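Q: for reference, the sequence and a predicted model appear below.
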Amino acid sequence: MNINNIMSSLEARHPGELEYLQAVKEVLISIEGIYNEHPEFEKARVIERLVEPDRIFTFKIPWVDDKGDIHVNLGYRVQFNNAIGPYKGGLRFHASVNLSILKFLGFEQTFKNALTTLPMGGAKGGSDFSPKGKSNAEIMRFCQSFMLELWRNIGPDTDVPAGDIGVGAREVGYLYGMYKKLARENTGTFTGKGLDYGGSLVRPEATGFGGLYFVNRMLEKHGIDIKGKTVALSGFGNVAWGAAIKATELGAKVVTISGPDGYVYDPDGISGEKIDYLLELRSSGNDIVEPYAEQYPKAKFFEGKRPWEQKVDIALPCATQNELNEDDAKMLKANGVLCVAEISNMGCTAEAVDYFIANRVLFAPGKAVNAGGVATSGLEMTQNAMHIQWTAEEVDSKLRQIMANIHAQCIEYGLEKDGYINYVKGANIAGFMKVARAMIAQGVI
């Protein structure tokens, strides 16, 4: 495999798609050695087939606001790879959505889903529509218009969307309601549904919960007890919410959260009623965090900054891609950080990841750490297919086991000669091998 040739070809085909190209290059670097040990992969051109999505749907979404004005947004669904199961991945509604971001997310999703050991392929979709500041009626009309274009191309054994940034239980409900009406079937075509119509317990918290289960395994493997450790989180969506709850349950202390306005540092820890306050703040449509410092005077607000400058034991990016750069990585290392793990997708820049690995900082990538969300979505699909609902304890137990299995796969393929566990390499190889073997078995399609 010639990485430079492959990347040059991709850059020529997809100029300017930086996030997508970054994600592909990271995987290629990790798998180069094992790929070259399997001449059957090269003969079948597995890489050339794997780095391109199976298909991309792009469509306009006209919708009418409460004043009667007409708006037009763009919608996408990237069906990346279904070698091991139906396409599976979230929908993101945010002004920043573009094809490069969705292709990177769909590519990552392919390997992440493979790591869960559940039969799910990789996909992603969304729109440059932002629900922020819109009424429920406007969001409903937009979701219905979105689904009018997409419904023929999804289904319980074809493609199962879910939520992501900007797509929560409300949006999933509107999307699924329209799908159900058009398809005339009531199936597990969406995950992240409400509990009253096929949703799974623990799903809203699952990404954060799973991330902490993985981090705890990492620390235990290295003889470190998570109890008493300080944790920096970014963002405060569902991911950071679940992470804050589980970190506190495991005995750690969360000391930062962040928003578009900056971050808050609370030396007393963010838990209990403080989390409830943040949830109330978020549900009011306010995603800034400065009011937290006004509510809790011991906390300090840092305008326009990121939490990675604080001295903490564990750093967990939970917001969006490339939110932690090389300078942040150097600050964390200088401050003695014990562990960094991406609970957001590709939360660190490539330079930051290289720095962590070169300096032997304990680091794990999003495709392993944040797989708890899609794993629980897979469990929701199973419950829907069986027409049952498991208890929260049953779902949580299965989630713990899945994250333990992912951690074991990372060690199997990521243990290096000096004893350092390269979780990036381990996760990429483990996910790739499963998908590649399935592609070889199914012929050239």
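A: Perfect, I can see it now. All of these numbers come straight from a predicted model, not from anything done at the bench. Numbering: from 1, shown residues only.

Q: every contact and neighbour count from this point should use C-alpha atoms.
A: Fine.

Q: now the residue nearest the centre of the chain: closest residue in space that isn't a chain neighbour?
A: Central residue of the chain (Cα atoms, centre = their mean): residue 345, 4.4 Å from the mean position. Spatial nearest neighbour of residue 345, excluding adjacent residues (Cα to Cα, 6 or more residues apart in numbering): residue 366 at 5.0 Å.

Q: relative to residue 346, how far out is the one you found?
A: 6 Å (Cα to Cα, to the nearest Å).

Q: kindly report the same for residue 413.
A: 20 Å.

Q: and what of residue 129?
A: Going from residue 129 to residue 346 by Cα to Cα gives 22 Å.

Q: so which of these two has more stuff around it?
A: residue 346 (25 against 22; other Cα atoms under 10 Å).

Q: sec struct for the more buried one, please.
A: Secondary structure, DSSP: H, G, I helix; E, B strand; the rest coil: residue 346 is coil.

Q: so who does the residue nearest to residue 345 touch?
A: 341, 342, 343, 344, 345, 346, 347 (Cα atoms under 8 Å, 6 or more residues apart in numbering).

Q: just the buried ones from the residues you listed, in ChimeraX syntax?
A: Here is the ChimeraX command that selects the buried residues among those (16 or more other Cα atoms under 10 Å):
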select :341,342,343,344,345,346,347
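
Q: ok, so of the contacts of residue 366, who is nearest residue 203?
A: residue 343 (15.1 Å; Cα to Cα).

Q: ok so the closest one is a helix residue?
A: No: according to three-state DSSP, residue 343 belongs to no helix; its state is coil.

Q: surely it is in contact with residue 209?
A: No: look at residue 343 against residue 209 with Cα atoms under 8 Å: they stay out of range, at 9.9 Å.

Q: output the longest strand belonging to this structure.
A: Of all the segments of type strand in the chain, defined by DSSP state E, the longest one is strand 70-81.

Q: the helix or strand just after it packs against which elements?
A: Next helix or strand after strand 70-81 toward the C-terminus (DSSP states H and E): strand 87-93. Packing partners of strand 87-93 (3 or more Cα pairs under 8 Å, 6 or more residues apart in numbering; DSSP states H and E): strand 70-81, helix 99-115, strand 122-127, strand 159-162.

Q: can you check what angle separates strand 87-93 from helix 99-115?
A: Per axes from the mean of the first three to the mean of the last three Cα atoms, to 10 degrees, the angle that strand 87-93 makes with helix 99-115 is 140 degrees.

Q: what angle separates strand 87-93 from strand 122-127?
A: Using the same axes, to 10 degrees: strand 87-93 against strand 122-127 is 20 degrees.

Q: what about versus this one:
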Amino acid sequence: MPYLHDTLAQLQQSSPAQTEFYQATEEVLDSLRPLLDLNPRYHEHSIVERIVEPERQIMFRVSWVDDHGKVQVNKGYRIQFNSALGPYKGGLRFHPSVNASIIKFLGFEQVFKNALTGLPIGGGKGGSNFDPKGKSDGEIMRFCQAFMTELYRHIGPTVDVPAGDIGVGGREIGYLFGQYKRMTGRYEGVLTGKGLDWGGSLGRKEATGYGAVYFAQNMLKARGEEIAGKTCLVSGAGNVAIYTIEKLYDLGAVPITCSDSQGTIHDLQGINLKTLKLLKEVRRGSLREYVEHHPQATYVDAQNYPEGGHAVWHFEAQLAFPCATQNELTEVDAVALLQNGVFCISEGSNMASTAGAVERVLEARIAYGPGKAANAGGVATSQLEMAQNSSMQQWSLEKVDVKLQSIMADIHQRCAHTAEEFGQPHNLVVGANIAGFRKVADAMIEQGVY
């Protein structure tokens, strides 16, 4: 369709050098072709041109003082992408790789992910190129306070409700919330992922990982399979990976890998969850230490990864769960997964697979859950935290988990039905993109031009 090509070309002119953002928009727009052919009103209302542009882009300087008294400067971002379905909702990422392209791609994906949950939330994303690794608690507190000193004026419980993401866990959310309260004088549900004693939700920490496993469970059920007894590959060693591994064990599967930026662990006996939590949640150290506790395991240094790929995907298994970061599963990795017996991939990270990898996987017609569907459990439970905050209640873990399972089943059903509607029953990428886009686009048309 010429106008899709024109929209992408204009985007590259108006937002130069934003590779990840181009990748995300091209992937979504390409899969919308069958819907746009049938519904000219989306073109008539310029929905495509409007939906790829954020409603608001906020960039700011973050100046803070390190433990040596030296002033450090980072860049902060908040992209408020689309509010057609509700207040902006999406995490904050603190990582040295953060730039405008990363935040915009994440915000764009968040719009459709949030729409798929069926909950009343719009899409946004934010963060900074600040690196929490190696920083003291005092330095992280001072950075978070400086970051929130600017951000507070742009957010609110009915406007924009940030959460955590890579580099932003309970500690960072606590410091951010404390500064918001100091700046506004208000105690309100403006952030999710809060501590359980002051407005947090049970199950929130586990939700993204658990949700990715529940989504895989639904994909497998549709194919007459189950998770129990399956060998699984998991990437990452952060919050999402840890709780993906935990839920896999709960359901009778055996996760045999995990990874961080320095290397990969392969443990045929199954990743020891207690050791992983000790190394990553308590010590915040390297996975290299894992083999000291479990000598039967193998550690593959990142310098020895296959060319164009990642070692974590090059072992025999049936299920795979990318839970680290964007583009972590390459075409080389996808070929290896298929050769090694993987027949189900459920993405715990955003845009985990490159375009080449997605093409290989879809050609093979294995079960594939794209991130905007498979990892929606985190934002869904964030919205449940917002609901608890507004009613001044705290639900039981069982209640939250039941709701999470129901939401993930509904997302799978919505994606599967939409894919079937458009004649591609095995393609949940098409199902997720069309279902999410249609909900947001219809709301935009009904609300008029804004």
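A: Looks like it arrived, so ask away. The structure displayed is predicted, hence computed values, not measured ones.

Q: report the TM-score for the pair.
A: The TM-score (TM-score structural alignment, normalised by the length of structure 1) is 0.97; 442 aligned residues with a Cα RMSD of 1.2 Å.

Q: check the mean deviation of stretch 19-31 of structure 2 from structure 1.
A: Stretch 19-31 of structure 2, aligned to structure 1 and superposed, deviates on average by 0.6 Å (mean Cα distance after the TM-score superposition for structure 1).

Q: would you agree residue 263 of structure 1 falls within a strand?
A: Yes: checked against three-state DSSP, residue 263 of structure 1 lies within a strand.

Q: isn't it up against residue 307?
A: Yes: counting by Cα under 8 Å, residue 307 is a contact partner of residue 263 of structure 1 at 6.0 Å.

Q: shared neighbours of those two, anything?
A: 234, 256, 257.

Q: list just the nearest of those to residue 387 of structure 1.
A: For those, the nearest to residue 387 of structure 1 is residue 234 (37.1 Å; Cα to Cα).

Q: how many residues are close by residue 211 of structure 1?
A: Neighbours around residue 211 of structure 1, by other Cα under 10 Å: 32.

Q: sec struct for it, please.
A: helix.

Q: now it: closest residue in space that isn't a chain neighbour?
A: Counting by Cα to Cα, 6+ apart, the residue nearest residue 211 of structure 1 is residue 369, at 4.9 Å.

Q: now that neighbour: how far from residue 423 of structure 1?
A: Applying Cα to Cα to residue 369 of structure 1 and residue 423 of structure 1 gives a distance of 10 Å.

Q: the more surrounded of those two?
A: residue 369 (31 against 26).

Q: shouldn't residue 127 of structure 1 be in contact with residue 101?
A: No: Residue 127 of structure 1 lies out of contact with residue 101 (Cα under 8 Å); the separation is 11.0 Å.

Q: which of the two has more neighbours?
A: Using other Cα under 10 Å, the more surrounded residue of residue 127 of structure 1 and residue 101 is residue 127, with 26 against 20.

Q: what's the neighbour count on the closest residue to the more buried one other than its chain neighbours?
A: Leaving aside its chain neighbours, residue 127 of structure 1 sits nearest to residue 75 (4.4 Å; criterion: Cα to Cα, 6+ apart). Residue 75 of structure 1 has 26 neighbours, counted by other Cα under 10 Å.

Q: now do the contacts for residue 75 of structure 1.
A: Counting by Cα under 8 Å, 6+ apart, residue 75 of structure 1 has contacts 57, 58, 59, 60, 61, 125, 126, 127, 128, 146.

Q: again, only this time at 7 Å
A: 58, 59, 60, 61, 126, 127, 146 (Cα atoms under 7 Å, 6 or more residues apart in numbering).

Q: would you mind putting those into CSV with secondary structure alongside?
A: Below are those laid out as CSV (three-state DSSP):
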residue, secondary structure
58, strand
59, strand
60, strand
61, strand
126, strand
127, strand
146, helix
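
Q: narrow those to just the buried residues.
A: By 16+ other Cα under 10 Å, the contacts of residue 75 of structure 1 give 58, 61, 126, 127, 146 as buried.

Q: of all those, which comes closest to residue 396 of structure 1?
A: Nearest to residue 396 of structure 1, judged by Cα to Cα, of these is residue 126 at 28.3 Å.

Q: residues in contact with that closest one?
A: 75, 76, 77, 91, 92, 93.

Q: now the strands for structure 1?
A: Using DSSP E, strands in structure 1 cover 55-64, 70-81, 87-93, 122-127, 159-162, 230-233, 253-259, 262-265, 300-303, 314-316, 339-341, 362-364.

Q: which stretch among those approaches residue 32 of structure 1 most closely?
A: strand 362-364 (19.1 Å).

Q: any idea how far that closest one is from the chain center?
A: From the chain centre to the centre of strand 362-364 of structure 1 is a distance of 16 Å (Cα atoms, centre = their mean, to the nearest Å).

Q: mean per-residue distance, it to structure 2?
A: Strand 362-364 of structure 1: mean distance to aligned residues in structure 2 after superposition is 1.3 Å, counting by mean Cα distance after the TM-score superposition for structure 1.

Q: which residue numbers in structure 2 go with that strand?
A: Aligned using TM-score structural alignment, strand 362-364 of structure 1 spans residues 367-369 in structure 2.

Q: which of the strands of structure 1 is buried the deepest?
A: Highest mean neighbour count of these: strand 122-127, a mean of 30 (counted as mean count of other Cα atoms under 10 Å).

Q: chain center to it: distance?
A: 12 Å.

Q: got TSV for the shared contacts of residue 263 and residue 307 of structure 1, with distance to residue 321 of structure 1 too?
A: Output for these, formatted as TSV (distance: Cα to Cα, whole Å):
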residue	distance to residue 321 of structure 1
234	11
256	18
257	16
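
Q: out of these, which one sits closest to residue 227 of structure 1?
A: residue 256 (17.1 Å).

Q: relative to residue 316 of structure 1, how far out is that closest one?
A: 10 Å.

Q: which residues do these two both contact?
A: When contacts are counted by Cα under 7 Å, 6+ apart, residue 256 of structure 1 and residue 316 have 232, 233 as shared neighbours.

Q: what does residue 332 of structure 1 correspond to in structure 2?
A: When structure 2 is aligned by TM-score structural alignment, residue 332 of structure 1 is paired with residue 337.

Q: is residue 157 of structure 1 in contact with residue 84, as I believe?
A: No: counting by Cα atoms under 7 Å, residue 157 of structure 1 stays clear of residue 84, with 11.7 Å between them.

Q: residue 315 of structure 1: what's it in contact with?
A: Residue 315 of structure 1 makes contacts with 231, 232, 233, 339, 340, 341, as judged by Cα under 7 Å, 6+ apart.
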